[in-house]
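Q: Got a predicted structure here, sequence first:
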Amino acid sequence: MFIEKLLTISNIKKKYLLSDFDKKFIERARKKAKNIFLKKNKKIAIIVGPCSIHNFNEAILYAKKLKELQDEVGDKFFLVMRVYFEKARSKNSWKGFVNDPFLDGSNDIKKGIELTRKLLIEITKLNIPIACEILDINIFNYFDDLITWGFIGARTVESQSHRQLASSMPFVVGFKNPTSGDISKAKNAVDISKNQNTFIKTDENSKLSIFKSQGNLYSHIVLRGSDRESNYKMLENIENYKVMVDASHGNSNKDYKKQIDVFNYVISKTNNQNLIGIMLESNLEERNQKLDFLNLRFGISVTDECLSFLETKKIILSSYKKSSNNTYI
């Protein structure tokens, strides 16, 4: 059933316009990410932030806190904020800020697209690089100019459309292993993404068009564990692929506190030439809450449980202080 037309991608980008200054910041951030991928320096990327974004002002507050932390540890760690505005769901539930920004089942996608773009621009103005999951390809095109690090999730890693789109992206893209734990699926996705692909997607005028990508050489795998067990220690056995570890999900057995153990283990392996980063699920406050839009508590996840920002800051600063006195360039 048809409901209404959306503004074109071009019109949304003009309505919520990136300044030249912000464009240059994103260019620099993408270059930093690529340098980490290429091991041109000893920095480790830390992709950190809420499991999902559900509140505009809370996301901005988190970004401000992350900026303060980045200023403290930026010579050794490259902090990128998780701004997950879509959520892949295995059952019928809330699908994310962009799909239902008011969390009330109204599913005002039109408003969600505008609020999401506005949010991403505001975070960019704080000089915080942004990471997100590329889930709905049609929706993602409204935000592709704002992203420093993209991810293809465990439920879409085998999708040909997502692999092809990733091959055309001008930024680093990580492919998570599927929930089965089969790492070969993520490796196959990386291989396809690194090569040229010809495919159909919407252009800036929201018209279906044929695109030919040049291949994305900055594609890597993400170890996220499986439904049965963790796999983060496998990073030491993987060759010929750059690796990031997701400290949550299967690697924490969905116990948010266990992210700390995974984080400490991965940080101890930074001499591994294939390791480029780690991902943490963190919010202003710890744990999670049921989605009751009339009774939401401040700063608490409405999806997966998260570490508090205070705990997140503590473990990052601890690792920073334990590292060598040599400044990473």
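A: On my side now, so go ahead. Numbers count the residues shown, from 1 in each chain.
Q: C-alpha from now on. contacts and neighbour counts both.
A: Noted.
Q: just how off-centre is the helix or strand containing residue 59 within its chain?
A: Following DSSP states H and E, one finds residue 59 within helix 56-73. Taking the mean of its C-alpha atoms, helix 56-73 sits 16 Å from the chain's own mean (C-alpha atoms, centre = their mean, to the nearest Å).
Q: Which other helices and strands does it contact?
A: strand 77-82, helix 109-125, helix 309-322 (3 or more C-alpha pairs under 8 Å, 6 or more residues apart in numbering; DSSP states H and E).
Q: tell me the most buried of those?
A: strand 77-82 (a mean of 24; mean count of other C-alpha atoms under 10 Å).
Q: Enumerate every residue touching residue 103.
A: Neighbour list for residue 103: 54, 94, 97, 291, 293 [criterion: C-alpha atoms under 8 Å, 6 or more residues apart in numbering].
Q: From those, list the buried ones, please.
A: With burial judged by 16 or more other C-alpha atoms under 10 Å, the buried subset of the contacts of residue 103 is 54, 94, 97, 291.
Q: Just the ones in helices from those, please.
A: Within these, no residue falls in helices by DSSP state H.
Q: Report the two of the residues you listed separated the most.
A: Based on C-alpha to C-alpha, the longest span within these runs between 97 and 291 and measures 12.4 Å.
Q: Give me the contacts around the strand ranked longest in the chain.
A: Using DSSP state E, we find that the single longest strand of the chain is strand 275-283. Strand 275-283 has contacts (C-alpha under 8 Å, 6+ apart) with 36-37, 39, 44-51, 62, 82, 235, 242-248, 256, 259, 263, 266, 269-270, 299-301, 305-309, 312.
Q: again with stretch 160-171
A: 30, 33-34, 134, 137, 147-150, 152, 156-157, 173, 189-190, 192-199, 212-216, 218.
Q: For that stretch, measure first residue to last.
A: 19 Å (C-alpha to C-alpha, to the nearest Å).
Q: ranges for the helices of this protein?
A: Under DSSP H, the chain gives helices at 9-15, 20-37, 56-73, 109-125, 137-140, 160-166, 183-193, 259-267, 309-322.
Q: Can I get the ones you listed in JSON lines including distance to residue 88?
A: JSON lines is the format used below for the helices of the chain (distance: least, C-alpha to C-alpha, whole Å):
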{"stretch": "helix 9-15", "distance to residue 88": "22"}
{"stretch": "helix 20-37", "distance to residue 88": "25"}
{"stretch": "helix 56-73", "distance to residue 88": "20"}
{"stretch": "helix 109-125", "distance to residue 88": "16"}
{"stretch": "helix 137-140", "distance to residue 88": "13"}
{"stretch": "helix 160-166", "distance to residue 88": "14"}
{"stretch": "helix 183-193", "distance to residue 88": "17"}
{"stretch": "helix 259-267", "distance to residue 88": "21"}
{"stretch": "helix 309-322", "distance to residue 88": "24"}
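Q: Use this one as the comparison:
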Amino acid sequence: MQQNAKFIRKLPIPMDIKKEFPVTEEVAKVREARVEEMRAILDGCDSRLMLIIGPCSADREDSVMDYVCRLVPLQEKVKDKILIVPRIYTNKPRTNGSGYKGMLHQPDPSKKPDMLEGIIAIRRLHTRAVQETGFACADEMLYPENYRYLSDILGYVAVGARSVENQQHRLVASGIDVPVGMKNPTGGDLSVMMNSIYAAMGDHTFLYRGWEVETAGNPYAHAIMRGYVNEKGDSRPNYHYEDLVQLHKLYAERGIKNPACIVDCNHANSGKQYLEQIRIAKEVLHSKRHSNDINALVKGLMIESYIEDGNQKISEGTYGKSITDACLGWEKSEKLVLELADLL
């Protein structure tokens, strides 16, 4: 009988990868200090804006590190108003299953998938980012069982629109010790996202990587508003003033005392028109100025940005240009960050 699944090789467990590629005590302290700053913003103790910014997908170590290093002097210029959290998204959800699935799958986008090399590549990249820039970075938890390969180095975790209703994602998020952002689902039902936040805040016992695991709950689980797609397949935004008022009401109905939200300026909010991110980011800050509730609710923004404007096919090979969703180039990104700081 023909087998549909071919088991290629047994991969090392996270503990073994961490031993082989360890994080130094100094790097661990730098990462923890940055995470504490994020927690303070989400708690409302720090009034700065958290800006999660970077490529749609981390496709090459050299260009991603180039990009993250460029953020260092920019962070210094806006440090009193904005806390920058670089996006280093190393695994990508694909709506229909086809296309580039991220560095975890293909550390070299032009070659065939190699999961072992991918695990090593993403750990090396995230470690370099903290070590060389002092940033603690964000990644998406596409596969809950793979989170442990990076659990000691990540600063922020996002649960995507296609994963947010999944039980395993919610329960694993409840045991993560850094902020976790829950995106609204692609269909736009905010109750799904709120259920996910509520679940991640709670304590649970469940099966994970062959272990019976008990979690204490994550008080820093929060919403990410990313727009949605209606029944006709059209992108619809949910970053407007009225949407944020509605989200505030949903938090109040759940009895969550410290509501928090990040607004994703791309994806369905922009209709994947990447230049619209500039306008959307400024509109969200305008909404914050006109309502104390929204000002307290919206803790930050998410922006897709890289070295070059737009996107490309893998075969084109332009350095620092996205091979997934289109991104703002560096010049526009730098200008936007400085403008946002001036508006705060």
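A: That came through, no problem. Note that this is a predicted model, so its numbers are computed, not measured.
Q: Please report how far residue 239 of structure 1 lies from residue 220 of structure 1.
A: Where residue 220 of structure 1 is concerned, residue 239 of structure 1 sits at a distance of 12 Å (C-alpha to C-alpha).
Q: Counting neighbours, go ahead and name the busier of these two.
A: Set side by side, residue 239 of structure 1 and residue 220 show more neighbours around residue 220, with 28 against 10, by other C-alpha atoms under 10 Å.
Q: how about that one, what's its match in structure 2?
A: Applying TM-score structural alignment, one finds that residue 220 of structure 1 aligns to residue 222 in structure 2.
Q: isn't its match right next to residue 261, touching?
A: Yes: taking C-alpha atoms under 8 Å as the definition, residue 222 of structure 2 is a contact partner of residue 261 at 5.9 Å.
Q: Next, the contact list for the residue nearest to the spatial centre of structure 2, please.
A: The centre of structure 2 sits closest to residue 158, judged by C-alpha atoms, centre = their mean, with a distance of 4.1 Å. Neighbouring residues of residue 158 of structure 2 by C-alpha under 8 Å, 6+ apart: 138-141, 180-183.
Q: Give the aligned equivalent of it in structure 1.
A: Correspondence of residue 158 of structure 2 to structure 1, assessed by TM-score structural alignment: residue 151.
Q: what about that match, distance to residue 21 of structure 1?
A: 25 Å.
Q: Tell me roughly how far the longest strand of structure 1 lies from structure 2 on average.
A: Mean deviation of strand 275-283 of structure 1 from its aligned counterpart in structure 2 after superposition (mean C-alpha distance after the TM-score superposition for structure 1): 0.4 Å.
Q: Read off where that strand ends up in structure 2.
A: Under TM-score structural alignment, the match for strand 275-283 of structure 1 is residues 298-306.
Q: How about stretch 168-184 of structure 1?
A: Taking TM-score structural alignment, stretch 168-184 of structure 1 hits residues 175-191 over in structure 2.
Q: quick revisit: now the helix holding residue 59 of structure 1 on structure 2. Mean distance?
A: Helix 56-73 of structure 1, aligned to structure 2 and superposed, deviates on average by 0.7 Å (mean C-alpha distance after the TM-score superposition for structure 1).
Q: who touches that helix?
A: With C-alpha under 8 Å, 6+ apart as the criterion, helix 56-73 of structure 1 contacts 49, 53, 77-79, 81, 115, 119, 122-123, 126-128, 283-284, 298-299, 309, 313, 317, 320.
Q: Flag every buried residue along it.
A: Neighbour counts over helix 56-73 of structure 1 (16+ other C-alpha under 10 Å) mark 56, 58-60, 62-64, 66-67, 69-70, 73 as buried.
Q: how much does that helix deviate in direction from strand 77-82?
A: Going by axes from the mean of the first three to the mean of the last three C-alpha atoms, to 10 degrees, helix 56-73 of structure 1 is angled at 170 degrees with respect to strand 77-82.
Q: Please enumerate the strands of the stretch 201-344 of structure 2.
A: In the stretch 201-344 of structure 2, the strands defined using DSSP state E, counting those that start in this stretch lie at 204-208, 211-215, 221-225, 228-229, 235-236, 261-264, 298-304.
Q: looking at those strands, which is buried most?
A: The highest mean neighbour count among the strands of the stretch 201-344 of structure 2, using mean count of other C-alpha under 10 Å, belongs to strand 221-225: a mean of 29.
Q: How about residues contacting it?
A: With C-alpha under 8 Å, 6+ apart as the contact definition, strand 221-225 of structure 2 has outside contacts at 173, 179-184, 193-194, 197, 200-201, 238-239, 259-264.
Q: how far off strand 298-304 does that strand point, in degrees?
A: Using the same axes, to 10 degrees: strand 221-225 of structure 2 against strand 298-304 is 60 degrees.
Q: and strand 221-225 of structure 2, how far from structure 1 on average?
A: Once fitted to structure 1, strand 221-225 of structure 2 is off its aligned match by 0.7 Å on average (mean C-alpha distance after the TM-score superposition for structure 1).
Q: Could you check how far that strand is from the centre of its chain?
A: With C-alpha atoms, centre = their mean, you get 10 Å for strand 221-225 of structure 2.
Q: same check, this time on stretch 55-71 of structure 1
A: Stretch 55-71 of structure 1 has its average C-alpha position 15 Å from the chain's average C-alpha position, going by C-alpha atoms, centre = their mean.
Q: sorry, back to before: Throw the contacts of residue 103 of structure 1 into a markdown table and include distance to residue 143 of structure 1, thanks.
A: Converted to a markdown table, those look like this (distance: C-alpha to C-alpha, whole Å):
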| residue | distance to residue 143 of structure 1 |
| --- | --- |
| 54 | 17 |
| 94 | 20 |
| 97 | 14 |
| 291 | 26 |
| 293 | 26 |
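Q: mapped onto structure 2, which of these hold?
A: For the contacts of residue 103 of structure 1, the contacts that are reproduced in structure 2, applying both residues aligned by TM-score structural alignment, their matches' C-alpha atoms under 8 Å, are 54, 94, 97, 291.
Q: Relative to residue 12 of structure 1, which of the residues you listed is nearest.
A: Residue 12 of structure 1 lies nearest to residue 97 out of these, by C-alpha to C-alpha, at 17.0 Å.
Q: Looking for the alignment partner of the closest one in structure 2.
A: Per TM-score structural alignment, residue 97 of structure 1 is aligned with residue 103.
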